[in-house]
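Participant: No letters, just coordinates:
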């Protein structure tokens, strides 16, 4: 910085020559210097104020933008800043349609070890084995005496086990707080619930995630902190589910079946009131998936949606309903069911080689005639048959809200020719799940509207697109009632509850093609009350054998039908359906006069 002298010599000399006072020069220079210093200070202050203003503007802009982002985005689970620590929001409960608890959270602890902090690793191993006999002693000792600094011992322990470990007094044994998923009803509705496990874990917390069933399908909803106090409400009725499971289990054992499933559906809403698959499991202790053998032998296999089977004669009612809907026939149209009948070089026969002769369409359904149904299907044609079944939902997996349902895609004929048209008409050549069948029968029961199966409780009737005329649906219901009163499902008659339904017995396909001998899938598809159906019930038994008679009997009329009848007898009152009391004939009364 160059400083200008207040009394410059040149100006002093010049002023003295002119006779001026030199002090005036110093005063003038001081004034100029002070003004320059003042201007510099003002500019410096203004600059500082400008910088400070810009800083505050940026700060408020950042805070405002962050507040806007937080206000417009969905809430997420808070995460701890410490590495390895995860804090998860409470998982929402699951309840049935009446508010009964199906799944909730339970506070517990996990057990972990820090071997480098242990005083007596060998002694700790022996004492831990007394508390947890299922642990591997050799591996535990190797981990405790090796170089590991951290290992999990048990992911879930009871309060009693926690106290026992605490009494060991080993500083290297520590506890981690946990929220575990609890199913207070045990195995009830196990395939619907599915189960839960742990995702990311830390010593302070762990997130609970769904691994199957509704727990996985609705995982985002259940994990959302905003839904912590709003339980997921399902369409399942816990009391009906419990009764269905008990009856189906008894029926499966009585009929010597290897597995069984049932679906109870509201025909006006598509709500699944109960869905049972046996054998079952306890979601509190979910078993590991089998890696070898037949998947259907695993208790994790959900037969109601994953079990894709040829269901047999239960499909015949769809052929009859479509023929009536198209005007090809009426319930009283006579069809010649006599043989022989060949399609595509293959002979179409009847059960046990029977010949039903000329039958009405109702008679074809009552007697379960393959040839009669096949001849109706040929009149309908392959293209219209495919369109009808597609509209009913038999070409795609059901949108039922459990993850396993997406894997239950129907198996269709590769080339839908005349032979496929005939065989599909009586339930062979097309494989579908019992859930598909329940939705198809619900369309007949509700007057002809498509039904979409759902696990969510509905507030009222859901009217789907029309798939058949009301007249066709009414005639089909009358035929199904006749099957019970006159045909193969006579054991389905339950006093006070009129039932309509159709039996189906299909040979099981072999692993290398063809069909297995004396190995069947027996199904009874029913609706009740028959005069004004409210519910559809599907009961399917895998490889049943009824042995009370001289010869073993495997058909649905002897196996699936009695189980379904007992189920209706037990669950109808639970559903609020009052039995219809039919008055008996009056006893003979003799009038006499007394005088």
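Facilitator: That came through fine. Fair warning: this is a prediction, and the values are worked out from it, not measured in the lab. Residues are numbered from 1 along each chain as shown.
Participant: Every contact and neighbour count from this point should use C-alpha atoms.
Facilitator: Will do.
Participant: Check the spacing between the residue most central in space within the chain and residue 451 real quick.
Facilitator: Nearest to the mean C-alpha position of the chain, by Cα atoms, centre = their mean, lies residue 402 at 1.6 Å. According to Cα to Cα, to the nearest Å, residue 402 stands 17 Å off from residue 451.
Participant: can you check residue 204 too?
Facilitator: According to Cα to Cα, residue 204 and residue 451 sit 47 Å apart.
Participant: Ok, residue 258 next?
Facilitator: 30 Å.
Participant: neighbour-wise, which of the two wins?
Facilitator: Of the pair residue 258 and residue 451, residue 451 is the one with more neighbours under other Cα atoms under 10 Å, namely 30 against 16.
Participant: Was I right to think that one contacts residue 437?
Facilitator: No - Residue 451 is not in contact with residue 437 according to Cα atoms under 8 Å; the separation is 10.8 Å.
Participant: just to revisit the earlier point, OK, contacts around the residue nearest to the centre of the chain?
Facilitator: Applying Cα atoms under 8 Å, 6 or more residues apart in numbering to residue 402 gives the contacts 192, 212-217.
Participant: Throw those residues into TSV and include secondary structure, thanks.
Facilitator: What follows is the contacts of residue 402, written out as TSV (DSSP: H, G, I helix; E, B strand; the rest coil):
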residue	secondary structure
192	helix
212	strand
213	helix
214	helix
215	helix
216	helix
217	helix
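Participant: Pull the residues that contact stretch 455-469.
Facilitator: Outside stretch 455-469, the residues touching it (Cα under 8 Å, 6+ apart) are 97, 233-236, 268-272, 321-322, 325, 388, 391-392, 400-401, 443, 447-452.
Participant: alright, now check it against this:
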């Protein structure tokens, strides 16, 4: 652009010639220049205003169009996205067979600290130590005044504790929301549920993982969003479970036992209605695993599933039932019961010499070791092993718990004649009470194999027919007579027709041999005998009770009264009406054992010098 001079020489000279003021020429040119500049600035401002107006029109036009589109469309919510986020952050509930909650989730908070943001770290440490007595004040002061930028204080706290921490007023103490697993029934069914803990953790969320029991066995299922939060329904009945634990706890105390186990199973389905192991624990405050000593001393040890016990004379019905099935004997067959019986260098004793003519039924009723061994000899080792294997006594139970594989029965590697003999009356082969329950359920189920389960209502294929219904019926009749006139008279509960077998087995020493004053007492039973619906197993570890004749440890004096009390308590809860047409005397008061002649079903095995 060519600028016009303010004082052009030609015009200045002409103005002087005409006597005009040359300064007016400069003022006129200056005004023109200012007018041009103003016009240019005005045009630039107008352009900017037009651009801004266009942008506003475009923006508001877009919003208007979008609002119009939304107003004319059908309303809908993004359900898949909302539910997916919700399910992932939760863990499905666990319920009993009637839908009562056994495990659920609770919204809580965690506390974490940013020490570098604290105004008064020493005051904060002292305040936390008062709220949480288990925390070390000196340690907190050291951490808060050190170089740490982040630290966890508590993984989960109650609302009262949260308010108390909030009242400290320290900006460096922060809260994070999370869900925790809650077991509203405390100790009840603790070994079944197992417990849970936190996995991956963030300040605003935490992953809840199962650590034992069904919580661990079904961890993936409980966390799977595809289940849409559906609860896991277990086969147990909360009311029956509670009653069993109460009776078992009382029985364990009265019988001065170290531990106790009980399991109640439906015969037709294999569903476990109640299963208890004592001592137990509270899964809301699960104790630490015991790393030394006897595992069974830990409350985490599940005696029903993990316990490996020689279950004594409860095994005697197995070779008898098998021999009945093979038609090698009948209930009235006479067997030589003369005691002692020699096998190699060993002598097998009965506590009474029953003579040369003892019927098969009386072998079970009187719990004769010698008679049972002679029947086992009729079977032979291979047939005996094959039958026990079909009953599931050589493999871990398939119950849905992570502890199940650890309950591998202790099966002899060699089966010489003396091993086959001792196994026939429950020594030399160690299995769990749950193994025994499944085997007795097979007898009660007309000889068809029953597998235990903790899941309610699941369709299961029919088990293998391991015994004829006729042989199973005869075996149950013998077990019924054990209660009416044998070693388990105190198990008679009027109207419930209990059939069962006692077993008292010496406990093996870790270094070899057996203790002389420690036993495992077991009563394996089913009821009602005329149409078995349930199998009940009660096992006491190292029981002992004093009576008029001294101290007794036999199952007939210890486990049997406890089982009888269970049937009295559980029968009505299970909806079983007592058979009023059955008139049988009630023998023995509750938890008041009475010595019966010939009621000791223990064994004695000594080397023949």
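Facilitator: Perfect, thanks for sending it. In this text the structure is predicted, and so the values were computed from the model without any measurement.
Participant: care to give me the TM-score?
Facilitator: Scored against TM-score structural alignment, normalised by the length of the first structure, the superposed chains reach a TM-score of 0.83; 503 aligned residues with a Cα RMSD of 1.7 Å.
Participant: For PyMOL, what selects the buried ones among the contacts of residue 402 of the first structure?
Facilitator: To isolate the buried members of the contacts of residue 402 of the first structure in PyMOL, using 16 or more other Cα atoms under 10 Å:
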select buried, resi 192+212+213+214+215+216+217
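Participant: Looking at the second structure, which of the contacts of residue 402 of the first structure hold up?
Facilitator: Retained in the second structure by both residues aligned by TM-score structural alignment, their matches' Cα atoms under 8 Å are the following of the contacts of residue 402 of the first structure: 192, 212-214, 216-217.
Participant: would you say residue 36 of the first structure is within a helix?
Facilitator: Yes - Residue 36 of the first structure sits within a helix when classified using three-state DSSP.
Participant: number of nearby residues for it?
Facilitator: As a measure of burial, residue 36 of the first structure has 12 neighbours, counting by other Cα under 10 Å.
Participant: got it, and the one 5 residues further on?
Facilitator: For residue 41 of the first structure, the number of neighbouring residues by other Cα under 10 Å comes to 12.
Participant: next one: residue 447 of the first structure
Facilitator: With neighbours defined by other Cα under 10 Å, the count for residue 447 of the first structure comes to 23.
Participant: on that earlier part again, of the contacts of stretch 455-469 of the first structure, which belong to helices?
Facilitator: Using DSSP state H, the subset of the contacts of stretch 455-469 of the first structure located in helices is 321-322, 325, 388, 391-392, 443.
Participant: out of those, which are buried?
Facilitator: So, by 16+ other Cα under 10 Å, the buried ones in those are 321-322, 325, 388, 392, 443.
Participant: Show me the helices in the stretch 201-350 of the first structure, by range?
Facilitator: 213-217, 219-223, 238-254, 316-326 (DSSP state H, counting those that start in this stretch).
Participant: and if you look at the stretch 451-595 of the first structure?
Facilitator: For the stretch 451-595 of the first structure, helices defined by DSSP H, counting those that start in this stretch occupy the ranges 470-486, 560-574.
Participant: Just put those helices in CSV and tack on mean neighbour count and distance to residue 243 of the first structure.
Facilitator: Shown next, in CSV, are those (neighbours: other Cα atoms under 10 Å; distance: least, Cα to Cα, whole Å):
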stretch, mean neighbour count, distance to residue 243 of the first structure
helix 470-486, 22, 23
helix 560-574, 22, 7
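Participant: thinking again about what came up before, ok, so of the buried ones among the ones in helices among the contacts of stretch 455-469 of the first structure, who is nearest residue 583 of the first structure?
Facilitator: In terms of Cα to Cα, no member of those lies closer to residue 583 of the first structure than residue 443, at 32.1 Å.
Participant: That closest one contacts residue 453, correct?
Facilitator: No - here residue 443 of the first structure lies out of contact with residue 453, judged by Cα under 8 Å, at a distance of 11.2 Å.
Participant: Trace residue 555 of the first structure over to the second structure, please.
Facilitator: Alignment note: residue 555 of the first structure maps to residue 554 in the second structure; criterion TM-score structural alignment.
Participant: Its match and residue 347 of the second structure: what is the separation?
Facilitator: Computed with Cα to Cα, the distance linking residue 554 of the second structure and residue 347 of the second structure is 21 Å.
Participant: same check, this time on residue 341 of the second structure
Facilitator: Residue 341 of the second structure is 5 Å from residue 347 of the second structure, by Cα to Cα.
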